[in-house]
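In: sequence unavailable; structure follows:
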């Protein structure tokens, strides 16, 4: 693969799962995918690194303003992700209409997510929206994008549940409030484990359904949905156990081989 660009290094460090999946994309598409991953990480950090929800919204607005400035022909803001992102927007490789919804969807993280419907919309807009943006870079047929979004949302669901202890350490919880007991979030309680098992068990049939729908996805675009392979494995573990690993366990050989096998075949 050769030496990574600065954006590639950011993507690999901040999003190792999706980064591994991008290695099965055509080489000339990888820089744009890495920039999307780095951008998505900046949006995810908007709430993680501040103490007040209002500050998270200000950070998200910074990215909206940056994209608007690029559209108006103004110079890129000096930032390790904004500058390469601006270059890709100017070249037409990325489109503002794919990036702005990712920003909007992150606003849900500024407060508690109250309902299951709101939680599902959050997953479709964040992880699902990122998968769609990646698929567009990879020239996926428009007809496949709803299934691509579902695949991304399922990976996002698994990710939310795997990170529950980290959320609790930040005094946050992304699960829908209506499904949780009491006012204090205890990530390893029996009650929360029951919610996790329910969500994971309900999601597993959706994984199989979306796999069938994605058979029409060209092999060159499969990198956008390869995280579904990891989601399926994570959801099976969470369905059985109800509690995530803590401290987090790095991806094992089984996970890596499963992604590699699907990526080399060009199908899930």
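Out: Nice, I can see it. Not measured: the values here are computed from a predicted model. Numbering: from 1, shown residues only.

In: could you use CA atoms for every contact and neighbour count after this?
Out: OK.

In: what's the helix or strand for residue 7?
Out: helix 6-14 (DSSP states H and E).

In: tell me where the stretch 101-250 of the chain has helices.
Out: 116-125, 127-137, 145-162, 164-169, 190-213, 227-241 (DSSP state H, counting those that start in this stretch).

In: comparison target, given below:
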């Protein structure tokens, strides 16, 4: 029988569909208070209503948060609200993600859209909610990454890939950055590849995949304080494995942090 997560508060980004939605469902069914993020308040509210109706989850366990990660100002506003309303946050699940579009696309903030939505927004959110993240045993950040991070490289001189764009390379770069970020010593964090699931990202991986709930179970396992983690580690579903070599290089971790601070406008 799964242990109770009653008393735990977890923020799940991208909780309106796919792995994020199923992660929120399992967490709520196990008693956690779940802050469900969606790109819009309407989308997040609809996801909450589905959980209340279909999973018979107590609505008092679910809270709606909205921010379009293609707009960093919205991320800042959401983070401020999270810290104000939930000053004790046990887990942050950085799950929201998108496939890089066929055409090179830049956000209003000036960043390649997949790099911003999949990594920079989570980098910013994590740093802004850090005051609320508990340092108690079990407090952690779980980055939902991808096995495709192994094919990625961070283009330090051109992270927005303006000179040479490939949607697969842009997506892989964003996943590598998210995996590297888990090794940042400023936060207790891990990253996990939840498996290939039938979500909107499936075409990047394979013709078919497993149910999103199966991938979500691997994410939820790592949210459980009863599961000991190794800070900065990378998990392929239930197994801790070595990530791409760049993901744990101290120089790369520091370099990415400096780059991200500049791109999100928080550089000293």
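Out: Alright, I've got the coordinates. The shown structure was predicted, so the numbers you read here are calculated from the model rather than taken from an experiment.

In: give me the TM-score for this pair.
Out: Here the TM-score for the pair of chains, by TM-score structural alignment, normalised by the length of structure 1, is 0.34; 163 aligned residues with a CA RMSD of 6.2 Å.

In: residues in contact with the helix holding residue 7 of structure 1?
Out: With contacts defined as CA atoms under 8 Å, 6 or more residues apart in numbering, helix 6-14 of structure 1 is touched by 19-20, 31, 34-35, 37-38, 41, 80-81, 84.

In: mind putting those into TSV with secondary structure and distance to residue 152 of structure 1?
Out: Converted to TSV, those look like this (DSSP: H, G, I helix; E, B strand; the rest coil; distance: CA to CA, whole Å):
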residue	secondary structure	distance to residue 152 of structure 1
19	helix	14
20	helix	15
31	helix	20
34	helix	16
35	helix	17
37	helix	13
38	helix	16
41	helix	15
80	coil	25
81	coil	22
84	helix	24
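
In: now, which of these sits nearest residue 264 of structure 1?
Out: residue 20 (12.3 Å; CA to CA).

In: neighbours of the closest one, how many?
Out: A count of nearby residues for residue 20 of structure 1, using other CA atoms under 10 Å, gives 19.

In: check contacts around it.
Out: So residue 20 of structure 1 contacts residue 12 (CA under 8 Å, 6+ apart).

In: nearest residue to residue 99 of structure 1 other than its sequence neighbours?
Out: residue 133 (7.5 Å; CA to CA, 6 or more residues apart in numbering).

In: and what of residue 174 of structure 2?
Out: residue 115 (4.8 Å).

In: so that neighbour is in which element?
Out: helix 113-115.

In: and residue 46 of structure 1, by the same measure?
Out: helix 30-48.

In: ditto for residue 99 of structure 1
Out: With DSSP H and E as the test, residue 99 of structure 1 turns up in helix 96-106.

In: that helix - contacts with which helices or strands?
Out: helix 30-48, helix 53-71, helix 116-125, helix 127-137 (3 or more CA pairs under 8 Å, 6 or more residues apart in numbering; DSSP states H and E).

In: would you mark the buried spots in it?
Out: 99-100, 102-106 (16 or more other CA atoms under 10 Å).

In: related to what we said a few turns ago, just the buried members of the contacts of helix 6-14 of structure 1?
Out: By 16+ other CA under 10 Å, those give 19-20, 31, 34-35, 37-38, 41, 81, 84 as buried.

In: which of the residues you listed sits closest to residue 209 of structure 1?
Out: Among these, and counting by CA to CA, the member closest to residue 209 of structure 1 is residue 20, at 23.9 Å.

In: could you dump the buried residues of helix 96-106 of structure 1 into TSV and include distance to residue 12 of structure 1?
Out: As requested, these are exported to TSV (distance: CA to CA, whole Å):
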residue	distance to residue 12 of structure 1
99	20
100	23
102	20
103	21
104	24
105	23
106	21
